[in-house]
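Participant: Need the 3D shape of this:
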Amino acid sequence: MRNWFRRFLRPASLDPDSWLRACAGVPFVSALDATRKARLQALVTRFLHDKTITPIGDLALDDVQRMQLAALCCLPLIEFGEEGLHGWSQLLVYPGAFRVHRAHTDAADAMAEWDGVMQPAHEGYEDLIGEAWEAGPVVLSMEDVLADLAAPRDGCCVAVHEIAHKLDALDGAMDGTPPLPRAWQKEWARDFQQAFDHMGKQVDANRRTKLDPYAAEAPEEFFAVCTEYHFSAPALLREAYPKVAAHLAKFYGASPMA
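Facilitator: Below is the predicted model of the structure:
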């Protein structure tokens, strides 16, 4: 209830000096034009008002670092708007990669069960640098966020990857398609499916791909990985999948690294 009420309060303005320092340390932000930077500042103000940024373990975050994390999370929302912040309230930040427990279900094995209950076929641990829970927080590795800032043209930006997942989930299905007008949604689905299928064939054939092969894992990962390339290596994305690049330029606005 408290978080719901906070949405209707006017957020406090950002400290101007801290915001300037934050912008200077994020190449994706410092490259924006004045109009889009002002939109981002408004989104960051709302983000810091509505959401809790929680460092994990021994990690400590100062005000400038918190602004930088918020700015990275809000980059994909400059055109979409603050509706993209709905549905979650916490950003968890680990010092580095974090380990999660996974239980994978084998549908074929489950079909053999008389009661129809899905049974975990195998389980284990994964080391991650980012995660977006469909109905929960966004989780980031600070070490990898800093690596992205140090190499902003390398095709990697874990924060925008996870926010792409949050945008994807807004229409109730994490399937690689965020909320769009119906006509655009059809074009998007067609062009992304063709590109995803091509990527999958390349990976299955053990061929070298222009984009990170992780994009072939699932449609939602293809969308999130392409989002990273839009913000950090847009020329490479255009070379690999020009129709996908055009959709993302329309959805997110021009890449600051273009």
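Participant: switch to C-alpha atoms for all contacts and neighbour counts from now on
Facilitator: Will do.
Participant: outside of stretch 187-206, which residues touch it?
Facilitator: With contacts defined as CA atoms under 8 Å, 6 or more residues apart in numbering, stretch 187-206 is touched by 177, 208-209, 213, 215-217, 219, 222-223, 241, 243-244, 247.
Participant: my guess is Val93 is in a strand, correct?
Facilitator: Yes. Looking at Val93 with DSSP: H, G, I helix; E, B strand; the rest coil, it is inside a strand.
Participant: What number of residues are in the vicinity of it?
Facilitator: Counted by other CA atoms under 10 Å, the residues lying close to Val93 total 26.
Participant: I'd assumed Ile56 was in contact with it.
Facilitator: Yes. Using CA atoms under 8 Å, Val93 makes contact with Ile56 at a distance of 5.9 Å.
Participant: what sits against Glu220?
Facilitator: Applying CA under 8 Å, 6+ apart, the residues near Glu220 are 165, 168, 174-177.
Participant: Is it within a helix or a strand, and which one?
Facilitator: For Glu220, the host element (DSSP states H and E) is helix 219-232.
Participant: longest helix of this protein?
Facilitator: helix 182-204 (DSSP state H).
Participant: List the buried residues in that one.
Facilitator: 188-189, 191-193, 195-196, 199-200, 202-203 (16 or more other CA atoms under 10 Å).
Participant: Check stretch 49-64 too.
Facilitator: 49-51, 53-55, 64.
Participant: Same check on stretch 72-88?
Facilitator: 72-80, 82, 84-85, 88.
Participant: next one: stretch 166-184
Facilitator: Buried positions in stretch 166-184, judged by neighbour count with 16+ other CA under 10 Å: 166-170, 174-179.
Participant: Lys210 touches Ala240, doesn't it?
Facilitator: Yes. Lys210 is in contact with Ala240 according to CA under 8 Å; the separation is 6.2 Å.
Participant: now the other sequence, so there's something to compare against:
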Amino acid sequence: MPASWWRRFSAYLTPPPLADAPWQQALSDCALARRLESARQDELRRLVAVFLARKRFHALAGAELTDAMRVVIAMQACIPALQQGPKALRGWRNVLIYPGEFKVRRHYHDEPSGVVSEGEEVLIGESWERGPLVLSLADVQLDLEHPWDGFNVVVHEIAHKLDMLDGPADGVPPLPPSIPRRQWIVSFQRAFDHLSNEVARGRDTLIDPYAAEGADEFFAVVSELHWSQPGVLRRADAQVADLLEAYYGPSPAPR
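Facilitator: Down below sits the predicted model:
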């Protein structure tokens, strides 16, 4: 086995620690990571090194992606994966970065009529099962500037990635033994049904109405709240807040 191949493979499995200068710059830019306890910051630093070794960034449509921003994106992507560790990053490789919102073409199938139609959708982020993570750079930067406003596109899309570790996104990621699967399903379904009813009636909700689009989006949206507005999430649904804290660990965001 050639020595150069073995060195590359070893670096993939156990990459060297992230250098101090880019790490400190990323901490300065990312309030969420900066507020983590020191032990969790150490875990995050190791996981970010794994992310950067295993993922490939691609700047598209003229996006200006610096090395510093790569580290910050990796940092935000790894925070929701801290409890699960490197295994949570498996199954995909590429990170696609657009300068801002991007358009995707969708095919829609109307089952009663059998008619298939096409349309465009404007997005700021997207996750494909076993495919790339796609992000709007402008929205990543906006989230860094306003870390406690309830939104974080990187966290949202990584929540989908975690959800898809065991198949298509359904709002139920692979759970640790400490979280009963039935308890998760019952609690999240009840909360999702309640939100859907409130949205259908045109009522204001603490949880973004977009979460009513489906169980997968509900999980991703409440994940954003866990990391940016945990107090709002707890007021909206204490059971969901407890389950997310058990799954992700405590949020360092202001209460």
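Participant: I'd like to know which of the buried residues of stretch 49-64 of structure 1 are part of helices.
Facilitator: 49-50, 64.
Participant: show me the contacts for the counterpart of Arg45 of structure 2 in structure 1.
Facilitator: Aligned counterpart of Arg45 of structure 2 in structure 1: Gln41 (TM-score structural alignment). Contacts were defined as CA under 8 Å, 6+ apart; by that measure Gln41 of structure 1 touches Ala71.
Participant: in the stretch 1-150 of structure 1, which spans are strands?
Facilitator: Here the stretch 1-150 of structure 1 has its strands, by DSSP state E, counting those that start in this stretch, at 52-55, 90-94, 98-105, 120-128, 130-132, 138-141.
Participant: can you list contacts of the following helix or strand past the helix holding Glu220 of structure 1?
Facilitator: As assigned by DSSP H and E, the chain's next helix or strand after helix 219-232 of structure 1 is helix 234-240. Taking contacts as CA under 8 Å, 6+ apart, the residues outside helix 234-240 of structure 1 that touch it are 210-211, 226, 229-230, 244-246, 255, 257-258.
Participant: Return the closest of these with respect to Pro11 of structure 1.
Facilitator: Distance to Pro11 of structure 1 across the contacts of helix 234-240 of structure 1 (CA to CA) is lowest for Ser255, with 27.7 Å.
Participant: which residue in structure 2 lines up with the closest one?
Facilitator: Per TM-score structural alignment, Ser255 of structure 1 is aligned with Ser251.
Participant: For the spatially closest residue to its match that is not a sequence neighbour, give me its contacts.
Facilitator: Nearest residue to Ser251 of structure 2 in three dimensions, chain neighbours excluded: Trp227, at 5.4 Å (CA to CA, 6 or more residues apart in numbering). Going by CA under 8 Å, 6+ apart, Trp227 of structure 2 touches 32, 150, 251-253.
Participant: What is the aligned counterpart of Trp227 of structure 2 in structure 1?
Facilitator: Match for Trp227 of structure 2 (TM-score structural alignment): Phe231.
Participant: returning to what we had before: for my notes, please list the contacts of Trp227 of structure 2 in a markdown table and give secondary structure for each entry.
Facilitator: As requested, those are exported to a markdown table (three-state DSSP):
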| residue | secondary structure |
| --- | --- |
| Leu32 | helix |
| Gly150 | coil |
| Ser251 | coil |
| Pro252 | coil |
| Ala253 | coil |
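Participant: out of those residues, who's nearest Asp143 of structure 2?
Facilitator: When these are ranked by distance to Asp143 of structure 2 (CA to CA), Gly150 comes first, at 9.2 Å.
Participant: Ala173 of structure 1 versus the equivalent of the closest one over in structure 1, what's the distance?
Facilitator: Under the alignment by TM-score structural alignment, Gly150 of structure 2 pairs with Gly155 in structure 1. With distances taken as CA to CA, to the nearest Å, Gly155 of structure 1 is found 26 Å from Ala173 of structure 1.
Participant: didn't Phe57 of structure 2 look like it was pressed against Leu96?
Facilitator: Yes. The pair Phe57 of structure 2 and Leu96 qualifies as a contact (CA under 8 Å) at a distance of 6.1 Å.
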